[in-house]
Each structure stands twice: as structure tokens, then as C-alpha cells.
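>>> Generate a structure from the sequence data that follows.
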Amino acid sequence: MPTWESGPAAVSVVVTACAAGERLTALLAAICAQRPAPLEILMVDNRPATSGVAELVRRLDRPEVRYVPQPRKGLSRARNAGLAAARAAVVAFTDDDVEPADDWLAQLAAPFADPSVACVTGMIVPVRVRTPAERWFQQFGGYAKGERMRRFTLESAVREGLYPYRAGRFGSGANLAFRRETLIAVGGFEETLGAGTRAGGGEDLDIFLTVLRAGHTLVYQPAARVAHPSHPEYRQLRRQLFGYGVGLSATMTKRFLTCAPDRRAMLRSADAAARYLLSGGSPKNRGREADYPKTLIAAELAGVLLGPPAYLWSRASRPWRCVALRADR
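Below you'll find the predicted structure:
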């Protein structure tokens, strides 16, 4: 079976989950079947007392799948636990409910041949678009970021309005990879953000901004594809878009309070950001059709308003970091 050897081209895959199920079983099998195969798969269990993930890994009986329990709640904490346990030079992260293409990992790892690249994101396509809610999510923007490979650096700011703060511009947390030493050097994922915190999301945008601010290059690689299910029901979608609003403004609040260059940039672009968010003709909103519910717009904006206090609450209640990140493994 072809595989990456332990070295600069080796890849560890981190999967985080709170419950065992058919989708997770299928995902692990699909990752094991990638060609070349990953050096290891870190199955991080964020609810080890009740999830059944440990038993699933035992039944799978694959030596490349390593079980990593992380009882402290939070997606960013779980990802950092996987990062700390990883042994490969490149660490890929994905969700527990995606369906990767056969060459997903090879395509995701390919841009790292360029030593300036520190992060690569891939394309996320919908598993299906059948219900009105699934169609509205695509009108909202969906997960896919286009068919063209793109390179991003901080200097890209001279070419794009609101760069680099447009949510989702670079990709999403369900399909991304980093050089392990770079991700550790910048502190890993922000544990006051992400699912399982009061902020609810935004950890992917935050780490993208951190990597760019550190002078590295990010590549969007559309050939690295996974399929991701969308919520089929209106209420689920409304809750999701509310969470997106919270996560976006929580992340912007974090950046404003902790990064002086971001603070100055946000103050300069405040009017443009408001137009982007609220104008029906902005790149964010012009894809909506006539039947797009106004209640979904209201839910997202309500989340945006609640994001700053949500971040402050999350930061005030933050425990000490659970996992020490070390590059010398």
C-alpha cells in the first residue's frame, strides 16, 4: 500500500467527533483508503464518556488510526489535542460527517511542495441540494469557494476590498491542512472560539488571519474535494446562520482586541464592512433569490450583534490551555 514516509511530505489527519455513527465509520474507511495513505489518523473524541468513538476505533482495528480522548468541550481544544499528538510534518483537519474524494489528501498536500505555503484549504461541495433549506444555504454562500486555485498573502489586501476579513474567503474548517511546526508556532486554534464555546464559531477564520499576519502563504486548492451535508430543515438552517453571525463578530472582536494591525484595518474599513453585510447588492447578498426568507437575514444579523459579548463571555470563562503544543516531536 503506497504511503507517505515519515518526513517532510508525511501527513497526519485529525478527525474530531462527539459521537460514533455510520458517517464517521465511512469517513475513517475513506481516509484509510486514500492514495497515498496518511501516516496516521488521529481520532479525537471530544465526548469520551458517552460517544462510543473508542469502541468504534477498537472495532475498526486499523493500526494507523490512533484514538485521542479530549474530555474538555470545544472544537478548537479537540483540534489542538490532535495537533499535539500528530507526528507528521503536515496535519490535515476535517469534520466527522464529510465524504472525501479518493484523491482528497494527495491534492490537499500537493501545494506544500512550495516551502512558503503554511496552510492549504480545499473545496467543500454539498452532498445534495433538494430541500428549500439546502437551496437557501447555497444562496447564502454555501461552502464552496470556486473552481480556481488561489494563493493568498497579507499583501493581497491591495487587490481586494475588505481583505482579509471576508468570512469564508479562504475556505472552511472542514477541509484544511497546515504545516505542523507553523501551526504550533502561532499557538494553534484559538480555544475561546469554535463550536462548544460561547462564541460558537470563527476559529477557522481566526487561524487563517493569524497565519497570514505571521507572513505565510495560504493556498485554496479546489482539487482537494470533500462533500458536506447541509441542514435540510429551515429551523436548523436558521440556527446555523445565527451561529455564523455570532462566530463572525466574535472573531472580529477577538482580532480587534488582541491585534493592533487588525484594529487599525477594521477602523478604516468599518463603513465598507457595514455595506458588505447589509446591502442587497453586495457580493455577500446578491446571490439571494426572491424566496430567500427575511427571517434568515434577521437571524444572521442578530448573531452578529451578540458576537462581541459572546466572545467576552467565552474569554472570561476560558480555562487554562489543556494541551501543551510542542514542535519537537
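>>> hey, let's count contacts and neighbours off CA atoms from now on
Noted.
>>> got a list of contacts for stretch 166-174?
Contacts with stretch 166-174, where a contact means Cα atoms under 8 Å, 6 or more residues apart in numbering, come from 93-95, 98, 121-124, 143-145, 204-205, 208, 218-220, 248.
>>> mind checking the end-to-end distance for it?
With Cα to Cα, to the nearest Å applied, stretch 166-174 spans 18 Å between its terminal residues.
>>> before we move on, what about stretch 48-66?
Start-to-end, stretch 48-66 (Cα to Cα) is 14 Å.
>>> in it, what counts as buried?
48, 51, 53-54, 56-57, 65-66 (16 or more other Cα atoms under 10 Å).
>>> Could you provide these in TSV, with additional columns for distance to residue 89?
As requested, those are exported to TSV (distance: Cα to Cα, whole Å):
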residue	distance to residue 89
48	27
51	29
53	26
54	26
56	27
57	24
65	17
66	17
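>>> Name all residues that make contact with residue 124.
Counted by Cα under 8 Å, 6+ apart, residue 124 has contacts 143-145, 172, 174-175, 225-228.
>>> for it, helix, strand, or coil?
Secondary structure state of residue 124, per DSSP: H, G, I helix; E, B strand; the rest coil, is strand.
>>> structure for this one too, so we can compare:
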Amino acid sequence: MKAHAPYQITHLALENQGFTLPHLTTQEQGNYLVFWWDQLALGHLFLAPNSEISPETYPALVLKAIQPAIDHYATSIGAPADWIHKFKPEEPQQWVSWLEKIIAPQLPASVPAQVKVSVVICTRNRAPQLERCLAMLRDLKCLPREVIVVDNAPSDSSTQQVAQKFEEVTYVKEPRPGLDFARNTGVKNASTPLVAFVDDDVVVHPLWVYRVWETFQNPCTAAMTGLVIASELASEAQYIFEQHWSFNRGYQDKWYDDAFFNSNLTLGPPVWEIGAGANMAFRKAVFEQVGYFDEILDVGAAGCNGDSEMWFRILAHGLTVHYNPRAIVHHEHRRELSGLKKQIFFYMRGFTAAALLQQQQQPRANYKRRLGRVFPKYYLFLALRGFPFYRNRTSTLWAEMKGILSGYRYYRKNWQNSSVSPNGISPSKSKPKAEKVLTPLP
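Here you go, the predicted structure:
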């Protein structure tokens, strides 16, 4: 079997690069191009290994990739939406001038040095990744008021030792294993009105904290998610994940509200489309209204989906979640197929358990129909399509199916232990004491 060719990620600044074809190595290598204008990511393009692309055909590919984002930003300021038909490759400066006017309203005139945001990092025995993450947060253009490291059931003191190197960091030890235990501990120790979560292995954009804070200037926003861009596509597992399980939700703003919720009750609202837990934030007050993360979900328990179950409850209460593509992080996917299959198993296990818990909260959300009718047909189709090799999309097929069955079993055994009552509210718990609290940012 032919070895999988790696994909090289190249970030292109259109205000500098324009529509000039960059030098790309295509022999035995694919290319993943991400297009930017200043601080805004506008779209991406996969180019398969050994693909031929010419300077004449390249501009059309770029335009197709960025059109949804440009349409979105143009519409937001009342500019004509037929811009693409007026584009002339031989007159790039005219297009550049027009696009600068479209993008300008999205760029901050000034950025405060610090905003009232608490950044929570839930981690366990990953000292090198954590240290890089904390160093990166310290160098942002706009700093959070505080950074909270939640050390989740550690087996050593390495996380605490790293946190102690950063005077602005609050260290909290959460002895109970499970991501949602750690998330709830982070929320309860936060002292600002906004709580943002980021994984310890992501690279955040210099304006990430500012964009999080900016999102909540709309009083109707209860929670938000942001754009997650792959930081590496060197292995087959990383390519499969980005193609079929990507955290990237696009380059346009999206608002999820009660209209989205109610219009999707037939098969259960697809709240997993809202974003990724690696880049999300909440008003702290929303936890008092809808409850905390359900602690029988996510790592150490069901597997995953504590974040999407929380978004479900927020929407069920008539509140709004905003996907803001200007709040950007870069995520490194798992490199090995074995690790990917394990990850997808827990995704589907957590998805199934969360869906059944959500059905329990809101009987009109017909997740049972999705699980009992739609999924069997879908997986039969995938099984037939992938036979007999099961590569690419179908390489994780059996892990997915096992995860769904495991999620059913987990739910039946544990649903009564859910920290969320049938009306979608989880009881408040006393604020845990930080094992060690260091001086927060002034």
C-alpha cells in the first residue's frame, strides 16, 4: 500500500502575496493553504499531492476559497455581494483597495493592554505543553486579567512546578479525574465575568483574548466558540481528522439560538457543530442560570461532549452562542492512526451518552431517532463503501460503531449520576479551595 503523503501548511497574507502563485512543492506532498488578510483568516485550500496548478488557474481557486468570508463581511457593511464577478486578475490593485474597505471594520482601531477575561487551562501531566502555552499567553497583545491552571488528578508535581514559574498564574489542583470536574473547578475559581477555555497544546493568535472579550460586548451572547486551524498535517491520521472530524467551523460568524434549536428538534439539535472545547468561552453568570458542566461526561468518564452538552443547555434556555472566526487558535492533531481511532471511539461514546442525556432533558429533541434510524443506515453505507480496505474516512469506522454501543451502555449504567437534572439544571456546588494561589495580573 502506498504511503500517505504529508501536507505542508502554508499561511498566505493576501495583502502582500495577492494572487501570485507561491512556490509550492507538489511532488509526493500535498499542500494546505490558509488565506489571510491582516489578522483575519478568510479560507483554506487543499491541493492534492502531485497536483498541477498554474499561475492562471490559481486566482480562481483562491477566490472560491475566500468567497464565503468576503461575502459575509461585505454584507455586514452593506457592500455589493456581486464583487466576485467584477474581479479582474489583471487589475489586482483595484481589488486590493476594495477589500481593504471591506476588512477595515473588522480590525480593531486600538487594543487594550488587558481585559477582564479569565483563561482556564485544564491539564494533566503535560508540563512541556503547558509551559509553552503559558509563555505564549504572557506575550499576547491583549492580556487576560487572570490565567488559571487546573491540575486534573496529577500523578506528579510537574504541572505545579511549571505554574510556579509564572507569577500571574493561579494554580488549582482538582483531584477528581475528568475534564468536566476540571472545567467546573476553573469556572468556580474565576474572578472575572468571562471565562475562556483553551487546551494546553494549542497556539493562540496574538489577539485571541481580545477577540474573546470583544465577542461578549454583545449583551445577547451567552457563550462563544472560535476558529481552530490545524497546525500540522504531516501524518495520515492528522489528514483524516482535518478532512472528516475537523474543529474548523469556517470563516464566517454564526449565531446559534432558539431558532436553530427549535428547527432541529426532529433529529436533535446538532450542537456539536457549534465549535470545539479547545477554543470556547462563557459568561460566568450563565453557569448560575443553566448549571455547570455535566461531570459524567468527557475524559475519565463517558469520553467527550461535555462542551456540546453545555451548549445544548444554553440553547434550550433560549440563550445564544456565537461562533466568532476572528478568535483563532492552532491545534495539533494526533499523529498516529491508533491514537486517532481511540480519540474517535471516545468521541462517539461521549456523543451517544450526551445525546441521550439531552433527550432526557428535552424529550422533543429526538436524538433517539438519529441514533436508532439515521445512524444505522449511515454506517451501513460507510461499511459497504469502504469494503474491503477501510481507508481514509472509513478507517475509523469500527471505532465509531464501538463507541456508539459503548455510549449506550455507559448511559444506561450512569444516567442517574448525571449532575444535570431532567429540566437541564445542574446543582451549584461549593467553590473548591485552590491548593496554591499565586498573584494574579494587576
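>>> any idea what residue 312 of structure 1 aligns with in structure 2?
Per TM-score structural alignment, the equivalent position to residue 312 of structure 1 in structure 2 is residue 412.
>>> Could you do residue 154 of structure 1 as well?
Alignment note (TM-score structural alignment): residue 154 of structure 1 maps to residue 258 of structure 2.
>>> count of neighbours near its match?
Each residue near residue 258 of structure 2 was counted by other Cα atoms under 10 Å, and the total is 17.
>>> That one is in contact with residue 312, isn't it?
No. Contact criterion Cα atoms under 8 Å: residue 258 of structure 2 and residue 312 do not qualify, at 10.2 Å.
>>> could you show me where the strands are in the stretch 251-400 of structure 2, in order?
Using DSSP state E, counting those that start in this stretch, the strands assigned to the stretch 251-400 of structure 2 run over residues 254-256, 279-283, 320-331.
>>> What's the average distance for the longest one when superposed on structure 1?
Superposed on structure 1, strand 320-331 of structure 2 shows a mean distance to its aligned partners of 0.8 Å (mean Cα distance after the TM-score superposition for structure 1).
>>> Can you check which part of structure 1 that strand sits on?
By TM-score structural alignment, strand 320-331 of structure 2 lines up with residues 217-228 in structure 1.
>>> which other residues reach the matching stretch?
With contact meaning Cα under 8 Å, 6+ apart, stretch 217-228 of structure 1 is reached by 97-101, 103-108, 111, 116-127, 145-153, 170-171, 175, 208, 211-212.
>>> run the last query once more with 7 Å
Contacts to stretch 217-228 of structure 1, defined as Cα atoms under 7 Å, 6 or more residues apart in numbering, come from residues 97-101, 104-105, 107-108, 116-127, 147-153, 170-171.
>>> Buried among these? Need that as a selection in ChimeraX.
The buried subset of those, as determined by 16+ other Cα under 10 Å, is captured in ChimeraX by this line:
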select :97,98,99,100,101,104,105,107,108,117,118,119,120,121,122,123,124,125,126,152,153,170,171
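>>> so what's the aligned partner of residue 37 of structure 1 in structure 2 closest to, chain neighbours aside?
Matched across to structure 2, residue 37 of structure 1 falls on residue 143, judged by TM-score structural alignment. Using Cα to Cα, 6 or more residues apart in numbering and skipping residues adjacent in sequence, the residue nearest residue 143 of structure 2 is residue 114, 4.5 Å away.
>>> Give me the neighbour count for residue 174 of structure 1.
Using other Cα under 10 Å, residue 174 of structure 1 is surrounded by 23 other residues.
>>> Let me know the distance separating it from residue 228 of structure 1.
When residue 174 of structure 1 is compared with residue 228 of structure 1 (using Cα to Cα), they lie 8 Å apart.
>>> Residue 170 of structure 1 now?
Residue 170 of structure 1 sits 17 Å away from residue 228 of structure 1, going by Cα to Cα.
>>> quick one: residue 67 of structure 1 and residue 41 touch, right?
No. Counting by Cα atoms under 7 Å, residue 67 of structure 1 stays clear of residue 41, with 8.5 Å between them.
>>> Looking at those two, which has the bigger crowd around it?
Between residue 67 of structure 1 and residue 41, counting by other Cα under 10 Å, residue 41 is the more crowded of the two (27 against 19).
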